[in-house]
Structures are given as C-alpha cells and as structure tokens.
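Novice: Got a sequence here, can you build the structure:
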Amino acid sequence: MKLQTARLEIRDFVPNDAADVHRYASDPQVTAYMIWGPNTEQETADFIVRAIGMQRRQPRLDYELALTLRESGRLIGGCGIHVSEPEQGEIGYCIDRAHWRQGYASEAAAALLRFGFEELGLHRIYATCRPGNIGSAAVMKKIGMTYEGHMREHMRHKGGWHDSYQYSILRREYMKGQMK
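Specialist: Next up, the predicted model:
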C-alpha cells in the first residue's frame, strides 16, 4: 500500500518503523489531543504489530499508514483511514512536532480523501478533533470538510471526559472540489 503526494510517500508500517514512530508517539505535546499516548516503548511496539496485522485482513477496512518524506525517506508521522460503516470512513493523522506547520498534515489528509473516495468508493469521510486542537480543525477545513458539530463529553480517556468537533465531506463535495 503506497500513496504519493508532492512531498510525501504514505505507506504501510513495517517492523523497523518502531523507533521512528516512538519519537513522536512518546512526545506529550504531540499526543496532547490524541486518545492515546504518550506511549511507552511497549505501547509503540504493540501499535506497530496491530498496524501490520491490519494489512493482512481481507477485506481490508483499516489502514494505519506511515508518513515519510519522499526526498529523504524520513518517517515524520502517521495517518489512517478506517471504514466504519458501509461506504463511510474516518481519517486521522499525527505529525512529529519537528514537522508541524509545514502543510504535511493537510497533504496527507487530502491523500486519504482521494484514496477513500477514488479507491475505496466511500460516500462520506469524517474526522474529529478535540476543541483545543485548532491546527487539526484548520486541516479539516483546508481539505474541504464541513463542520458538523460539537460532541460534548462523548469519550472518556486520559482520566476524564472529552469533547470533540466533527467534520465531514461527501463524495459529491469532494468531486466538485476536484473539478475546480
């Protein structure tokens, strides 16, 4: 599984990615708005095992993918798309702090939309973020997603209840944007 953008190669994780993933997955600033982390080395190793296991499932409904720079091959984050219901999917992304504010999350998220609509044949793709994660909300807006609402205290993690903002895009909206 490989997707390419102007600056990124998005590919399946391999066992040798664990150290690079742990670099960002153990960073409290990177994981502040995630429902996981900061990871221990074992948690990161377990994630890699789960991500590789997803690659073997048929039909494949879950894609946890490594974000690497095309020019150097350096792993700078991860992203994913998960088919949650017939013809619907959820995307997510996480970037190493050293590579924030360079447009990589938007580039990866746009590639996931393209894959979801053009390859997986999805009707609707959605994503969520914590209300304080203004960077992630900006990514969702930039790639053409529409704000759907504020889900109040709908998930419990890291010792408390948390809110989320939800965004989505429909296939017809995506296709209309591609024609511009």
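Novice: CA atoms for contacts and neighbours, from now on please.
Specialist: Noted.
Novice: Show me where the chain has its helices.
Specialist: Secondary structure of the chain, counting by DSSP state H: helices at 18-25, 28-31, 41-56, 104-114, 134-142, 171-178.
Novice: Quick one: closest of these to His150.
Specialist: In terms of Cα to Cα, the element of those nearest to His150 is helix 134-142, at 12.0 Å.
Novice: Report all helices and strands that the closest one contacts.
Specialist: With contacts defined as 3 or more Cα pairs under 8 Å, 6 or more residues apart in numbering; DSSP states H and E, the secondary structure elements packing on helix 134-142 are helix 104-114, strand 124-129.
Novice: Alongside the first, I'd like the structure of this one:
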Amino acid sequence: MESERLEMRPFSEADFSFYKTLVQNERVMRYINGGTALEEAEARSWFERQFGRYEDDRQTGFLLLEKKETREPVGFAGLILQEVDGVEELEVGYWLTPIHWKVGYGREAANRLMREAFERGHDRLISIIHPENKSSQNVARANGLQWEKDTVFNGIPVVIYSCRLSRLFRG
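Specialist: Predicted coordinates:
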C-alpha cells in the first residue's frame, strides 16, 4: 500500500529495533498506554501481535511507514480492531517518530488507510485519542472524523472520533 510520499508494508522481524525505538520513546508514548513507555518484553509482545493481525482481512495490523524516496522509516500506522464500550470497532491509528511530527505524514497515512477500510467494505471507522492530544484530534478532524464521545479505553480516559466512510469516499 502507498500514499503520495509513503510506502506502507507489514513489519518483518528486522523492523523490531525501529518499532522498539517508538514504543520506548517517552515523547511518543506520552498519550499512549497511560503515558508509559514499554519494557523490552512488552514491546516484543505488542510487535508480535501484528503478525496475527495480518491474518485477519478485517484489519491491516500496524504497517511500517517509509518515505518512498529514501526508505527511511518514519513510523507505523494501521487499521486495528478494538473493543470500545463492549462493541468491536475498526480504528485507524498511527505513531510517528518525533522528528517526523507536523509534516503531514500522520494525516496522509490515516487518509490512505481510511480509503483502504472503505475498499474492504467497512463504513464506520473510529480513532481513539487521548483527550490532551490536540495534534491527533486535529488530524482526525482534517480527515473527516468528528468527536463522538468521551469514554474509558483500557482504563484510560479517551475521546472517540468517528466517521462514515461512505460519506467521505463516494464513488
């Protein structure tokens, strides 16, 4: 899968060290996992979970994001099945290295993944966002998602943004 500037591909074992740099970075994790960076074993568990997600056509799992021109990894993004308030939902999410924040990669990756979800037959899509993460809320709104509710996800207060993909990708 690709967007204008990014290639998106499933992780391979060789990508674990890059993955770990993100999930162990306090700035990246500020609004994720209760603000706690992952220890080695937990990072490994989260990483390996992706390989099972790749087997489920309803989701993409997290995909490595690389700049097309240089193959430099900038983060990861994906369509992930989540349970929110007892309902299975498809979430679009992304994590970027801090040096790649605020240049549009998150918006670009999320938008491409939203189109992928629509092409796979999904109509409803959500983003689960920490209430203080204004940048991610801005990305969600820029891609056509709207605030739906405040709730608790995995013991952490969050806001849910949602959209109907059929309204965004007609024809």
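Novice: Could you dump the helices and strands packed on helix 134-142 of structure 1 into JSON lines with distance to Ser168 of structure 1 and mean neighbour count added?
Specialist: Putting these into JSON lines (distance: least, Cα to Cα, whole Å; neighbours: other Cα atoms under 10 Å) gives the following:
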{"stretch": "helix 104-114", "distance to Ser168 of structure 1": "10", "mean neighbour count": "22"}
{"stretch": "strand 124-129", "distance to Ser168 of structure 1": "4", "mean neighbour count": "22"}
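Novice: JSON lines for those, including distance to Gly92 of structure 1?
Specialist: Listed next are those as JSON lines, based on distance: least, Cα to Cα, whole Å:
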{"stretch": "helix 104-114", "distance to Gly92 of structure 1": "7"}
{"stretch": "strand 124-129", "distance to Gly92 of structure 1": "6"}
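Novice: Relative to Arg11 of structure 1, which of those is closest?
Specialist: Between Arg11 of structure 1 and these, the shortest gap by Cα to Cα is with helix 104-114, which sits at 11.0 Å.
Novice: re earlier: dump the helices of structure 1 into JSON lines; add distance to Ile91 of structure 1 as well.
Specialist: Listed next are the helices of structure 1 as JSON lines, based on distance: least, Cα to Cα, whole Å:
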{"stretch": "helix 18-25", "distance to Ile91 of structure 1": "18"}
{"stretch": "helix 28-31", "distance to Ile91 of structure 1": "16"}
{"stretch": "helix 41-56", "distance to Ile91 of structure 1": "15"}
{"stretch": "helix 104-114", "distance to Ile91 of structure 1": "7"}
{"stretch": "helix 134-142", "distance to Ile91 of structure 1": "10"}
{"stretch": "helix 171-178", "distance to Ile91 of structure 1": "14"}
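Novice: Need the winner for burial among the ones you listed.
Specialist: Highest mean neighbour count of the helices of structure 1: helix 104-114, a mean of 22 (counted as mean count of other Cα atoms under 10 Å).
Novice: That one to helix 134-142, inter-axis angle?
Specialist: Helix 104-114 of structure 1 and helix 134-142 meet at an angle of 40 degrees, taking axes from the mean of the first three to the mean of the last three Cα atoms, to 10 degrees as the criterion.
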